[in-house]
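Q: Have a look at this prediction, sequence included:
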Amino acid sequence: KDAFPEATRSFRERIAKGEALGGVLPEAFALAREAASRVLGERPYDVQIMGSVALHSGKIVEMKTGEGKTLMCVAAAYLNSLTGKGVHIVTVNDYLAERDAGWMKPVYSYLGVSVGVIVAGLDNEARRKAYGCDITYGTNNEFGFDYLRDNMQIDVAEKTQRGFSYCIVDEIDSILIDEARTPLIISGAGEDDTQRYYEVDKYAELLDEAEKNPKTHDYPDEAQGETIVGDYKLDEKSRRVSFTDAGMLKIESILLKHKLIEGSLFDEGNFEFVHYFTQAVRAHTLYKNDVDYVVKDGEVQIVDEFTGRILEGRRYGDGLHQAIEAKEHIRIAERNRTLATITFQNFFRMYGKLSGMTGTAETESVEFDKIYGLEVSVIPTNMPVIRVDENDEVYLNEKDKWDAICAEIAAAHGKGQPLLVGTVSIEKSEHLSALLTKRGIRHEVLNAKNHAREALIIAEAGAKGAVTIATNMAGRGTDIKLGGNPEFRARTRAGTEAEPEQY
C-alpha cells in the first residue's frame, strides 16, 4: 500500500525536472487503474482508459449513460494533479459534487493525492483549503462565484482560488452550451423603486397584444406598409416585448390618468416607466408559474429550464423578478445593483487545459469546436448496446396523448417493469400525477417542488413496479439501479426504526 504514494512522489519529481505528462501517462494510468481495482473492486475497462486519455488530451468525451464516466475521469485527474497546480472537476449540482468526491476520494487517497469539495455554505477558510487540494470537486456556479468574490477582495491574502490549470467538466453540453450565456452576478443594494412595480402591475393587463395575420401567424410588417392593431408584440423565443406606437400612447394616457407622471412620457424621468411596463408585460405573458418559477414560502424561486431544479438564491435581472413578485402579489425585494459578473463561456475559457464528458456531445461538436476549440471524441461502449430506441409517436390532440401515456404506464407497471417518465414542466408532471392517481397507480413525482427528496426517489426508481415522474432532467447524473438500491433502503429503514414513535 505504501508503494502507491511513493510512486506518486516519484512521478512528481520527474515532472518537476521537466518530463512531460505524456511520458508519465502509461505508468500513472496503470497505477490509478490498480488503485481503483483494490479500493473499489472496480477495474476500469479499456474503453474507460481510452476516455481518460482523451480527457488528458483536452477533448470532450462522449460516453453512453451508465458506462462509468465518474470512474473514467480518475486517471486523467490523477495524472494532471501531479503538476501541483490543481485539477478542478465540475459537476451540475452540489449533490453530485459531494457524491463523486466521496466515492472517488478513497482511490485518490490510496494514491497519495488530496481531494477537496466546494459546495454552497462553506466559509472562506474552508474554500481556500479545498482549492489547495490536488483535486477539487464542485459545481460550475460555486467555481464561478468564487472567482467573482476573489476579484472583489481588497487583500490578495483573502483570495480562495489559486489558478486555473486543468478542468474536467461533467455534463459539459449542459454547462458550456445550454447555460453558456447565463451570467453569474454578484449584486449590492440599489435604488428602492418597489412601489412603481405594484403601480404598473395594476395596469399591465390593460394593454393588448398586436393582432397576428391568421394565415401566417406573424405580426403585420410595418416596413411593407401593413397596419399593426394592438399595443405590443411578443418574441417568445428570446422572451422580449416591444411596444407599438399605439402602445406607447396608451401607456402615456394610463400614467397621466392615474397621475403617475406629469407632461409627456418622453420627458426626462418619465421614460423609465416604459421599462416598468415592459417587465410587467413580460411577467404576465412570457413567464408562467409552475413552469418558469414557483412561489414558495412567500418567494418567487426560479426553476432551471435545463435541470428542473430550483436555483437557490438566484433572481431574474433588470427588474423582471420584481415584476413577477408584483404579479404574484407578494412582497417585492429591493432591486440590486450589479457589482461583478461573468458568463460560464468566459469563465471556462480561462483554464489552461479544458476537457469534459457527457452522454450527448457529438450533436453539438460544431459549437464546441467553434466557441471553445474543443474536439469531441466518441468512446464505444464496453459491451454492444442492446437497448431499443423506439420511434416517436405523434397524437392529434393532447388528451389522446395523455391517455396513451397512462395506458403504456399501466401495462408496464402491471408487468412489474420500473418506469421513468420525463415531463417538460412542473405543471405537466402534476397533471400526469393526477391522471395516474385516478387510475390507482402508485408513483413518485420528482420536480423543483420536492428536490430535497431527489436522492431517495431516484435511488428507488429502478425497483420492481416503480413509477417515477421526473421534470426535464431532474436527477441527472444520479444512479438508477435495476431492482432498487438495497443499501439505501436498509439505511432509510434503520433510520426510521431509530426514530421515536409519533402519536
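A: Great, that's in hand. Not measured: the values here are computed from a predicted model.

Q: contacts and neighbour counts: CA atoms only from here.
A: OK.

Q: Break down the stretch 151-300 of the chain into its helices, ranges please.
A: Under the criterion DSSP state H, counting those that start in this stretch, the stretch 151-300 of the chain contains helices at 172-173, 194-203, 245-257, 272-285.

Q: can you tell me how far residue 444 sits from residue 368?
A: Using C-alpha to C-alpha, to the nearest Å, residue 444 is found at 36 Å from residue 368.

Q: Settle it for me: which of the two has more neighbours?
A: Just comparing residue 444 and residue 368: by other C-alpha atoms under 10 Å the higher neighbour count belongs to residue 368, 21 against 16.

Q: correct me, but the more buried one touches residue 374?
A: Yes: at 5.4 Å, residue 368 and residue 374 qualify as touching, with contact defined as C-alpha atoms under 8 Å.

Q: adding another structure so you can compare the two:
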Amino acid sequence: MFGTLAKSLFGSANDRYVKSAQKIVDSINALEPQLEDFSDQELAAQTQKFRNQLAEGRTLDDIMPEAFATVREASKRVLGMRHFDVQMIGGIVLHRGEIAEMRTGEGKTLVATLATYLNAIEGKGVHVVTVNDYLARRDAEQMGRIHKFLGLTIGVIVPNMQEFARREAYGCDITYGTNNEFGFDYLRDNMKHERSQQVHRPFNFAVVDEVDSILIDEARTPLIISGPTDDKSDLYLALDEVVKNLEKEYYEVDEKAKSVSLTEDGVEEIERRLIEAGLVTSDNLYDVENTQVVHHLDQALRAVVMFKRDIDYIVKDDKVVIIDEFTGRMMDGRRWSNGLHQAVEAKEGVKIEPENQTMASITFQNYFRMYPKLSGMTGTAATEASEFWDIYKLNVVEIPTNLPVQRIDEDDEFYKNTQDKFLNIAKAIKEKNLIGQPVLVGTVSIEKSELLSRFLDAEGVKHAVLNARFHEQEAHIVAQAGRLGAVTIATNMAGRGTDIQLGGNVEFRTEDELSGVEEGPERDAAIARIKQDVAAERQQVLAAGGLFVLGTERHESRRIDNQLRGRSGRQGDPGLSRFYLCLEDDLLRIFGPDTLFSKMMNSNLADGEAIGSKWLSKAIETAQKKVEARNYEVRKQVVEYDNVMNDQRKVVYEQRSEIMDSATVDDVVIDMRRETVNNLVGTACPPESYPEQWDIAGLKDRVQDVLALDVPIENWLEEDSVDPELIEERLQALADQAMADKMGEADHEIWRQVEKSILLDRLDHHWKEHLATLDALRQVVFLRAYAQKQPINEYKHEAFGLFENMLEHIREDVTRVLMTSQLRIAAPPPPLELPELPDFLTGHIDPFFGSDDSDGTSRPTGSEAILGSLAASPAATAGPGGAEGADPYRELNLNRNAPCPCGSGNKYKHCHGAAV
C-alpha cells in the first residue's frame, strides 16, 4: 500500500529515469538551431572534432548531447526524418548499456543511429545485431547513409561472404549482421592457425535489435560448428521399424518436456523386438554394450510419437526441414542433434544424412557477455526484465510513446472447441473486411494458418497467407497489411522489423510497382501518385477503425502476444486487438489449471457459444507465467552447463591466442616435454613404492613410444642410489639432448613454425574430442539425481577431471609428434599458403531437447585453414622416411585440402597424398 502511494506521489523508478533523461534531451534540442546553420561539410567535420576532443581526455558522455544533435541534423538532411524527443531518450538508454523498450512504430531503427554513431567515434568498432539477413542489409543501407554522411564506414556481414570481405566489414566503424553470423565468426576465428586470418576485432559495443528474440528466445540453444561422423543409416531404419508399431500402453508421453519414456512392460517388449531384429545380444536393454542402441532408440521413439509433420517439420524435396516453433519459418539446412534428425528422416522414409560431431560451440549468453558494453531495443522486454538482469545484467527502460496509444485491447473470447473458434474467427474477419478495416491474423503454426485459410475461403474472403518462409518477401507483404480491406494471416513474429502503416507503405509500393522504371519525370510522377493514393487510403482505414489484430491462440509467452498486439495502434493511430481461445489450445490443454477446465466444462457451454471475462484472461495469464518460468529454467540450465565449458573455452582460446602471437613456442614445448617425462615416471614408479613394484618394462615401452628413446633403465636399477627422481632427470637429459640434435640438423625458422603448427593442431584435435565427451556427459549426468546428487555439481566435477586429462593428453601428444618426427630439407619453398577450411556445418542446437532455433540457413564455411592441419612450412617434411614413391609426408597427418609440402602448388590430396 505504501509503495502504491509513493508511486502515485513520486512516480515509478522508470518514470524518474525518463524524467532525468529529458534534461539531456533539452540540452540536445538547444543545439538544434546552431547545427541547422552548418553546411554539409561543416556538419560532416563534427566527427573529426569529436575524435580530437576524445584524444584530449573528454569522455563519450561529455560529447553525447552535441553528437546526438549532429546525428539528428544529419538524419533530417539525408533521410528527411527528425528524431522525436522520446527517440533521443531511447538513444541515451542504448548508450548507457541498457535495453530500451519502445512500442512498435516508434522508430527503433532510427534510435540506434544515435548510440552507434557516438560509440563508433572511438574507432573501436560497433556491432548492430539483427534477427535476419534481410534486416541487416536493409538497416546497413538505410541507416548507414547517415553514418556515411558523417564520415564513418559501414560494413554488413551476410552468409557466404569471402574471408577478406568479412575482415573488411569487421574493420569498419559500424558493422551490421545477424546474431548467428557474429557468433559463428567468433568460433571460426578460434579455430584458425594465423592471427592475420581472424576476422573479429576485440569486442567493444553491441546494439541488439529485437533483443528479446535474440537474447531470450534463441538463447535456449547454443551455436555449434560441427563436422560429419560415421554413417549409421541401417541402425536408424531398423530402430524406426521397431518403434513404429509400438502400442500406446508401452510408453508415457510428457508434452510439457516433449519427451517419451517406456513403461516397465514397454522395456520388456522393446527388448524382445530388439533381440528379434538382431540389434542387441543380451536380454538386458541397459547393459553397457547396448548404450548406443538405447540412445538411438529414445530418439526414434521421440521422432515417431512427439514430432508431427507440418507442425514441427515439413518434408520438402525429399528432405526433412525444421519449422521454428516461434516464427513458423522453415529452417532450411538446420538439423536436430544427437541423432534426432536422422530418426525423423527414417520415419519419413527420406535419405538419411550422417550425424555431425561438435567441433566448437558457445551459447548466446556467453557470447554476448564478452562485449564490455551491451544494449538492446525491442517492443516487448518488460515481462522478461528479471531474466535480462540475472543473465546479462541489463536494465530495461520503458520509453513513453511519442503520441498516446489509442488501440483498444478487448477481452479474450473463449470457445468450446477449435471448430467453433475458427468459424467465429472467419465470421469476425468477414465483418471487418466488409467495412474495409484491415485485419492482421496471428497464428502459432503453419498448420493453423492453412486451417484458417480454408475457413476464409469458405466465407469468400480474399486473404494472404504468410508463413515467414522468406524474410524479404514477408517484409513486403506485412508492410501492406494496413491497406483498405487487407486480410493477412501470419505466423507469430513474421515480418518483425517491418512497419505496418495504415493505407500502405509508400516505400515498399514504390519498390514493388516501379522496379522497372528508371529515374526521371515519369518515375517522379508515379511516386507522387502513389503517395496521394496512400494518403487517401489512410483516411479510409482510419474511418474504418484502424488495424484489427486478431490472435487465433495465446502463445506460451505473453511477450509474443504483446508483439502481435503492438502491430496495431502505431504512432497514435486507432486500432483494435482481440484473441480467440478454446479448450483444445495447446497452452490450456497442457499448462492450464485443472480448475479452469472443470469450471468451463461444468458451465455446459453450448456449441458455438462464446464467453469472455477478466477472470478467464487472468487464468490464462497465470498459465503463461508458469510456462515462461519453466522456459527460463531451461535457458538458465543451458547457461549453468555452458558456464562450466566457458571457463575451459576461455583457457583454450587464450592459450591459442598466446601461441599464435608468440614468435617461438620453445618454452611451451620444453615444459610439455618435462611434464610428460614426469608423468611417465610417476605412473610407472608411484610415490612411496618399492623398486620391485615399479613397472620398468612398461616404462621402457612408453619411453620408446613417446620419446623415441631406447634407454637401459634396467641397468640403472643396479645402482644403489637410484630413485624415481634420478630416472626422471636422466630421461629429461636424454630427451633434451635428442631434441637439441634434431634441431641442430634443421633450419631454426622452419622448426619454430613446425612446433607452433603441431601445438595448435594437437590442441584443436583434443579440444574437439573433449567437446564430444562433454556432450555425452551432459546427456547422462541427470541420472545422478536418482542418487540424491545435484547433476550440475556432478557435471562440474567430472568436467574438471576431463579437462585435466585433456591437458595431459595434449602434452604427451605434442611431445610424441616432435620427438618421433624426422626433418629433411626439401627444395626452397614457395610463399606459405594456408590450407582451406574443411566444409563444416553451423548449427544452433538445443543440448537438452535436440531442437534447433536458428534463423537462416546452414552453410559450409569453406574458408581459410585451420582445424586438422599442421600447416607446417613446405620446406619441412616429417616422417620416418619410406621407399621411393611412397608418401614422405604421411606422419604429418596433413589436412587433405592443404598445399602439398613438396612445393608443387597442388593440394596435398592431389599430389603426394593421392594414394592415402
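A: Yes, it's here. For clarity, every value in this text was computed on a predicted model and none was experimentally measured.

Q: After superposing, what score do the chains get?
A: Once superposed, chain against chain, the TM-score is 0.92 (TM-score structural alignment, normalised by the length of the first structure); 478 aligned residues with a C-alpha RMSD of 1.7 Å.

Q: circling back to that earlier point, mean neighbour count, the helices of the stretch 151-300 of the first structure: which tops it?
A: Stretch with highest mean neighbour count among those: helix 172-173 (a mean of 24; mean count of other C-alpha atoms under 10 Å).

Q: That one vs the second structure, average offset?
A: Its aligned residues in the second structure lie a mean 0.9 Å from helix 172-173 of the first structure after superposition (mean C-alpha distance after the TM-score superposition for the first structure).

Q: Show where that helix falls in the second structure, residue numbers please.
A: Mapping helix 172-173 of the first structure onto the second structure (TM-score structural alignment) gives residues 211-212.

Q: which residue packs closest to residue 474 of the second structure, ignoring adjacent ones?
A: residue 495 (5.5 Å; C-alpha to C-alpha, 6 or more residues apart in numbering).

Q: What does that neighbour correspond to in the first structure?
A: Per TM-score structural alignment, residue 495 of the second structure is aligned with residue 475.

Q: close enough to count as contact, its match and residue 458?
A: Yes: in this structure, residue 475 of the first structure is within contact of residue 458 by C-alpha under 8 Å, at 6.7 Å.

Q: for the second structure, what's the longest helix?
A: Secondary structure assigned by DSSP state H gives helix 614-661 as the longest helix of the second structure.

Q: okay, and that one goes to which residues in the first structure?
A: Aligned using TM-score structural alignment, helix 614-661 of the second structure spans no residues in the first structure.

Q: can you check stretch 805-816 of the second structure too?
A: Under TM-score structural alignment, the alignment places stretch 805-816 of the second structure onto no residue of the first structure.

Q: Flag every buried residue along that stretch.
A: Buried residues in stretch 805-816 of the second structure, defined by neighbour count with 16 or more other C-alpha atoms under 10 Å: 806-807, 809-816.

Q: Which ones among these lie within strands?
A: Using DSSP state E, the subset of those located in strands is empty.

Q: Now distance to residue 179 of the second structure too, for those, in CSV please.
A: Output for those, formatted as CSV (distance: C-alpha to C-alpha, whole Å):
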residue, distance to residue 179 of the second structure
806, 31
807, 32
809, 35
810, 33
811, 36
812, 38
813, 36
814, 36
815, 39
816, 41
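
Q: and which of these is nearest residue 450 of the second structure?
A: Among those, residue 806 lies closest to residue 450 of the second structure (C-alpha to C-alpha), at 52.2 Å.

Q: in terms of contact, does that closest one touch residue 765 like I think?
A: No: in terms of C-alpha under 8 Å, residue 806 of the second structure does not count as a neighbour of residue 765; the distance is 10.2 Å.

Q: how about the strands in the stretch 201-350 of the first structure?
A: Per DSSP state E, counting those that start in this stretch, the stretch 201-350 of the first structure has strands spanning 232-235, 240-243, 293-296, 299-302, 336-343. These are given in chain order.

Q: in the second structure, what residues pair with whichever helix in the first structure runs longest?
A: Longest helix in the first structure, counting residues (DSSP H): helix 21-40. Aligned by TM-score structural alignment, helix 21-40 of the first structure corresponds to residues 60-79 of the second structure.

Q: Could I get the buried residue list for that stretch?
A: With burial defined by 16+ other C-alpha under 10 Å, the residues of stretch 60-79 of the second structure counted as buried are 60, 64-75.

Q: Thanks a lot, see you next time.
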